[in-house]
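got a structure for you, letters missing:
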């Protein structure tokens, strides 16, 4: 099942970007834009980093560090979590299909 990919205009630190995104993932992209914009503004407002490109790099490093720290420290891997949830969903659906055959 493929979704139509459309261009979505987003604004980060006052700069506009057009990003290709499947329609069914647009809200997640907008949430990501909001998160990144907030991180970049926090770095800018701290006054220690000057220049949008440097602020973007620092934000990317901070986000990557937070992500990896959460994944490694807590032994939590979102990809593995999603795979396990999909596997459980498939098992439930199979059990339900088997149940329907009994009646």
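Great, that's in hand. The structure presented is a predicted model; accordingly, all values stated were derived computationally and were not measured.

going forward, measure contacts between C-alpha atoms and count neighbours the same way
Will do.

which parts of this protein are helices?
Remark: helices assigned in the chain by DSSP state H are 26-46, 52-73, 78-102.

so which of these comes closest to residue 20?
Closest of the helices of the chain to residue 20 is helix 26-46, at 9.4 Å (criterion: Cα to Cα).

what angle do that closest one and helix 52-73 make?
110 degrees (axes from the mean of the first three to the mean of the last three Cα atoms, to 10 degrees).

ok, and what's touching helix 26-46?
Helix 26-46 has contacts (Cα atoms under 8 Å, 6 or more residues apart in numbering) with 8, 10-13, 21, 49-50, 55-56, 58-59.

one step back: save the helices of the chain as JSON lines, and put in distance to residue 17 and mean neighbour count too.
Below are these laid out as JSON lines (distance: least, Cα to Cα, whole Å; neighbours: other Cα atoms under 10 Å):
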{"stretch": "helix 26-46", "distance to residue 17": "10", "mean neighbour count": "15"}
{"stretch": "helix 52-73", "distance to residue 17": "14", "mean neighbour count": "14"}
{"stretch": "helix 78-102", "distance to residue 17": "28", "mean neighbour count": "11"}
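
check it against this one:
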């Protein structure tokens, strides 16, 4: 069990020991985002703050997933191109090496 504080409210959550440092970083990041939004939008309602931050985080996650998919597609394409070039080079090597 780990005690955390978000927007001044304490919570106790289950968290494996090996993930506690990441959880604490997530809590710091969340509190920073909430405070930043609170100052920028002059919003006092905690529910509204949490909702907007949650939507922002979901949007960032979706964008990150899209970038990852695009990067994967590029790597897959380049790997295919490299494989073709290697196969062509092997074929040339075999043709040169074969006695006719």
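On my side now, so go ahead. Given the structure is predicted, the values throughout are model-derived calculations rather than measurements.

and the contacts of helix 26-46 of the first structure as a markdown table, adding distance to residue 43 of the first structure?
Shown next, in a markdown table, are the contacts of helix 26-46 of the first structure (distance: Cα to Cα, whole Å):
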| residue | distance to residue 43 of the first structure |
| --- | --- |
| 8 | 25 |
| 10 | 20 |
| 11 | 17 |
| 12 | 13 |
| 13 | 11 |
| 21 | 27 |
| 49 | 7 |
| 50 | 9 |
| 55 | 6 |
| 56 | 9 |
| 58 | 8 |
| 59 | 7 |
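
closest to residue 93 of the first structure out of those?
residue 21 (29.9 Å).

quick one, what contacts the residue mapped onto residue 4 of the second structure from the first structure?
Aligned by TM-score structural alignment, residue 4 of the second structure pairs with residue 10 of the first structure. Counting by Cα under 8 Å, 6+ apart, residue 10 of the first structure makes contact with 16-19, 30, 33.

so which of these comes closest to residue 90 of the first structure?
residue 30 (29.8 Å).

from residue 37 of the first structure, how far out is that closest one?
According to Cα to Cα, to the nearest Å, residue 30 of the first structure and residue 37 of the first structure sit 10 Å apart.

let me see the contact set for the most centrally placed residue in the second structure.
Nearest to the geometric centre of the second structure sits residue 64, at 5.5 Å (Cα atoms, centre = their mean). By Cα under 8 Å, 6+ apart, the contact list for residue 64 of the second structure is empty.

perfect, that will be all.
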